[in-house]
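Enquirer: Just the structure for this:
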Amino acid sequence: MSFHELGLSAELLRAVEALGYTQPTPIQQQAIPAVLAGHDVLAGAQTGTGKTAAFVLPTLQRLNQNPTGKRAPRALVLTPTRELAAQIGEDVQNLGRHLPLKHTVIFGGVGINPQIDRLRRGIDLLVATPGRLLDHAGQKTVDLSQVEVLVLDEADRMLDMGFIHDIKRVLALLPKQRQNLLFSATYSDDIRRLADGLLRDPVQVEVARRNTAAETVEQRIYPVDKPRKRELLSHLIHNGGWEQVLVFTRTKHGANRLAEQLDRDGLTAAAIHGNKSQGARTRALEGFKNGNVRVLVATDIAARGIDIDRLPHVVNYELPNVAEDYVHRIGRTGRAGAQGAAVSLVCAEEHSLLTGIQRLLKRELPRETLPGFEPSETAATAPPPQRQKPSSRRSRGLGGAPGRRSGARNRRA
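Expert: Prediction:
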C-alpha cells in the first residue's frame, strides 16, 4: 500500500514524499482511514511505529477540509512530557508545511507569556502537556470550546505520571461532540477503563502484541556486581565502538553522577531529567542527535519524546521498577524496522525486577558474563518466566501506585 491509497490530500502527500517516506507503516495503514472517516480510535502501538503521523496526517486533513475561521484550537493533542510535545510539534510543522493551518506547542518549564501571545493570534491545532494547558485555562488564555478532535498520546505514560485528574479536568472543558483518538503502547486495565469512558464505538487498531518488546531489538543481560556497573558500561562502549548510546537510570541524581563519571572515562556524556531546565534538556538532546554527545543518560520520564530513527544502542544501567517500563525503554531502538540492541546491566539486588520483566515478556532473556566482570555476589539470574498473569501496579487505580511518581511532582510538565 502507498500513501496515495489512504485518501490523503495532495498537499499532505507532497510533505510526506519530501520527508522521504514511501510506504505507510501498519499503524498508519489502519488508523488514517478510520480517523478520516470520523471514527473514534483506540490504537495500541509501540514507539517507533509511526503513530504520530497516524494521527497528525488525518487530523490536519480534516481541519483543512472544513475551515471555520475560528481563532480557537479545533484539534488538541495531549501528551505527557515536554520533549514529546516538542517532537509532535515538529512533526506537525513538517507534515503540514503546505497547508494554511497554524499550530503551537505549550508546556511547562518555560515562560508562559510567549505562549499566550501565540494563542491570542489564533491557531488550528494545539499540542500541550496537561499541567500547562490547565494553567492557560485557569488564566482564560485558551479557549477549548471549539475542539473537534482530541488526541491522547502515550496515554499509559500520562496515567503513570498521575495525570488522570488533570485529564478529567481538561475533558470537562471540551465540547461533548468531538472525535477522540487514544494511543497507548501498553493496554493496562486502567487504559481500558479510560477508553471505555472516553471513546464511542471506537475502531481498535493494534499493530504489536500486548506489552511486547519490538522484535527488531536484540536483548541481552550482563550480570555484574553493582559497584562495577559503570566500569562495565565504559568497557562495552569503548570496546564495541558504540557511537550513540541512550542509558537509563532510575533517579535524576543517578543520571547526573553517571554522566559525570562517563565524561571522566573519556566519553562525551550528558544527563537529561526533570530537574534540568528546558534549555539544558534541549541542548543535551540536540548534542546527542548531531553526534557531539556520545552517551545520553536519562530517566524514564525525560526520555519520552526522544525520537531518533536509527538509535543503535539502549542500555538499562538500572532495571526499571515496573516491568512495562522496560518495553518503553528498549522501544527507543529498533524503530521503523531498523535493527537495535538493548543491553541490561543486572546486579543481584535486581533479581526480582528481572523476574518480572521476563514474566511480562514470557521468555528468558539471553545473558552473557564478560571475562573480568564476573559477579562475585549471587549471580543475578532470574528463573525462566512463568505463565501466570503478571501483577501490575496499574491495576490499583487510574493514578497508579502512590509514592512512586506522584502527580504533585510531575503534574506541571
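Enquirer: contacts, neighbours, all on C-alpha from now
Expert: OK.
Enquirer: how far away is the residue nearest the centre of the chain from Gln87?
Expert: With distances taken as C-alpha atoms, centre = their mean, the chain has Arg304 as the residue nearest its mean C-alpha position (3.8 Å). Distance, Arg304 to Gln87, by C-alpha to C-alpha, to the nearest Å: 10 Å.
Enquirer: Could you check the helix or strand containing His328 and say which residues are buried?
Expert: Taking DSSP states H and E as the definition, one finds His328 inside helix 323-330. By 16 or more other C-alpha atoms under 10 Å, the buried positions in helix 323-330 come out as Ala323, Glu324, Asp325, Tyr326, Val327, His328, Arg329, Ile330.
Enquirer: just stretch 65-73 next, same as before
Expert: For stretch 65-73, the buried set under the neighbour-count rule, 16+ other C-alpha under 10 Å, comprises Ala72, Pro73.
Enquirer: quick one: the residue nearest to the centre of the chain and Ala86 touch, right?
Expert: No - checked against C-alpha atoms under 8 Å, the pair Arg304 and Ala86 is beyond contact range at 10.7 Å.
Enquirer: I'd like the structure of this one too, to check against the first:
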Amino acid sequence: MSFDTLGLHEALTKAVAASGYDNATEVQTQAIPPAMQGHDLMVSASTGSGKTASFILPALQRILAARGDNTKRRDKGVVYGPRVLVLTPTRELAIQVAKAADTYGRHVQGLRVATVVGGVPYPAQIKALRGPLDILISTPGRLLDHLQTGKAVLENVEVLVLDEADRMLDMGFIDDIQTIAEHVPAARQTLMYSATFAGHVGRLAQNLLRDAKRIDVASHTDTHENIEQRLHWADNATHKNALLDHILTERDMEQALVFTSTQRDADWLADRLAELGHSAASLHGGMPQGRRNRVLQGLRTRHLRVLVATDVAARGIDVPTISHVINYGLPMKAEDYVHRIGRTGRAGRNGLAVTLAERMDAGMIRRIQQFTTQDIPVSMVAGLEPKSPQPKMYAPRPEGSFGGKPSGGYKGDGKRFAKPFAPRRDMAHAPRDASPFDRRDAAPRNAFDRKPSEPGAFAPRNAGGGKPAHRPAGKPGFKPQRPRTGGFAR
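Expert: Presented below is the predicted three-dimensional model:
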C-alpha cells in the first residue's frame, strides 16, 4: 500500500518519499490507520519490518494536528513536557528511534525530539526536559531517575509507546514501567510492541491498555527467506576460532556482527580479531555511552568491518550493510536467536546467519529449532571439517504440538511421547527460562539415577511405610525399579 493512501499529512509523506520509501510495509499498513484513529494497539512485528515508522508517523501526525490549539505549550518558563513518550530497552534502540523521528519529521516546523538514556551526563538531559518538547525517547531506568527528582514532567503525555516490551521486562524494568505509567494521564493512547504477549507481557498489556486492537504480522516461525542460515559444528574453541577466521575472510563479507555471550568474551574476541588485522571493535553494556556511540558511528560509516557485541548492546542496531551475523556464543534464550539474525538481511538485502556451536551447545540448538519450528542446515568448510561426530538432532516440533493442537508424537491428551526428544546429557545446561519439559529433561543426575554399585546410590522407597526397599530373601534376581520422574517415555 502506498503511503499516500494512509491519510498522513503532506509533510510526512514528503519526508518518507525523500527517505526512499514508496510503499508501506505490512505492519505499517495495519498499524498506522488505527493508531491515527486513537486506538490502543498490541503489535507483534519482527526486526526490520518497519515497526519504528509504524508508531513514529502516527505520533508526528498527532503533533501536527494539535499544533494550532496548543500554542501555550511554548510559553516561556512553563514546563509542559512531551506530548509523545517512547520507552525502549536499550540506549542504542532509543537513539535509533530518535533518528527515525528526526528523519520523518524533517518537514515538521519546530519539532523537538530528546533522548534520555543512561551513560550520558545529567545536565544536558535536564535542559532538554525543561524546554519545549514534542517527543521524548527514553530508557525506563534513567527516566525514573528524572521523575524522582521532579525534572521530568509527564502530565501532558498523549501517546505512550512501549517498544520491545518483552525485552524491557526480561531486563527487569516491569516495576519502572508501571511507575512511569502512573505518572502519565490515564486518558492517553498506548501502543505496545512485543515479540510475544504471553505471560507477564500479556498481564502488563491488560493493565496498561484499553480495548486494544491486536496486530500480528510476524511470527518466530517466519522463514526469513532473504537470510541464509548455517550451522557449523566445532570440536573445540580452537576449531571454532578457525571457522570464524575463515568466514571473516570470505570475499562476499561486507560487514559482520559477531555475537558473544558475555562482555568479557566480546572484549577478548575483538582484541584477537584486531591483532589479526581486522578493523574490529567490541560493543556491550559495560562501555561508556560516548564510546558506544563512536563504535556505532564507525559501523555506519563502514570504517568498522567487524563488530563484536552482546545481545543487549546490539538491540536496535539498524545497519543495512551488515552482510553476516555470526553466533560465536549462543544466546541465553531461543527467541534472542531470531532477533540476532534479524540484524542482517535488512532493507531488501540478502544476509547470512552463521552459528558456531560445540557439542555442549546441542541443547540450545535444539530449543532454537523447536522455537522457530525450522532446521538450521548443517554446513562444513573444506579442510575444517569436525573430527567428532555431530550431536544427534531431532526434527523441529511443529507449532502447537506441546499443550495445543495434537501433532507428532505428542497426542495432547496426557499420554507420553512416543519417543524422547533428546538425550539427558545434551540438556544438562538448560537455562532457567527454558520450557518446562526442557527443565525436566535437563534435571541433573541424582542419587536415584546412579547404579547400585556407585557411591551415594539410594534404593527407592516402597509405597508402604516409606522405608528403603530391600531385596527379598530367596529372590536373587530382584531389581528395584527406578521411580518415575517425568512424563516422557524412557
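Enquirer: isn't Glu318 of structure 1 right up against Arg250?
Expert: Yes - using C-alpha under 8 Å, Glu318 of structure 1 is in contact with Arg250, at 6.3 Å.
Enquirer: Please say which of the two ends up with more neighbours.
Expert: Neighbours were tallied for Glu318 of structure 1 and for Arg250 using other C-alpha atoms under 10 Å; the higher tally belongs to Glu318 (20 against 17).
Enquirer: how about the residue lying closest to that one once chain neighbours are set aside, what does it touch?
Expert: Excluding the flanking residues, the one nearest Glu318 of structure 1 by C-alpha to C-alpha, 6 or more residues apart in numbering is Thr249, at 5.3 Å. Thr249 of structure 1 makes contact with Ala255, Val297, Ala298, Thr299, Asp300, Asn316, Tyr317, Glu318, Leu319 under the criterion C-alpha atoms under 8 Å, 6 or more residues apart in numbering.
Enquirer: can you tell me which helix or strand the equivalent of the first one over in structure 2 belongs to?
Expert: Under the alignment defined by TM-score structural alignment, Ala255 of structure 1 corresponds to Ala266 in structure 2. According to DSSP H and E, Ala266 of structure 2 maps onto helix 263-275.
Enquirer: For that helix, which helices and strands make contact with it?
Expert: With contacts defined as 3 or more C-alpha pairs under 8 Å, 6 or more residues apart in numbering; DSSP states H and E, the secondary structure elements packing on helix 263-275 of structure 2 are strand 280-283, strand 306-309.
Enquirer: which one of those lies closest to Asp438 of structure 2?
Expert: Counting by C-alpha to C-alpha, Asp438 of structure 2 lies closest to strand 306-309 out of those; the figure is 27.5 Å.
Enquirer: Figure out how far the closest one is from the centre of its chain.
Expert: A distance of 17 Å separates the C-alpha centroid of strand 306-309 of structure 2 from that of its chain, computed with C-alpha atoms, centre = their mean, to the nearest Å.
Enquirer: what sits up against it?
Expert: Everything outside strand 306-309 of structure 2 that qualifies as a contact, by C-alpha under 8 Å, 6+ apart, is 255-260, 263, 266-267, 269-270, 278-284, 299.
Enquirer: go on, stretch 155-172 of structure 2?
Expert: For stretch 155-172 of structure 2, contacts defined as C-alpha under 8 Å, 6+ apart pick out 55, 59, 80-89, 174, 183-185, 187-197, 200-201.
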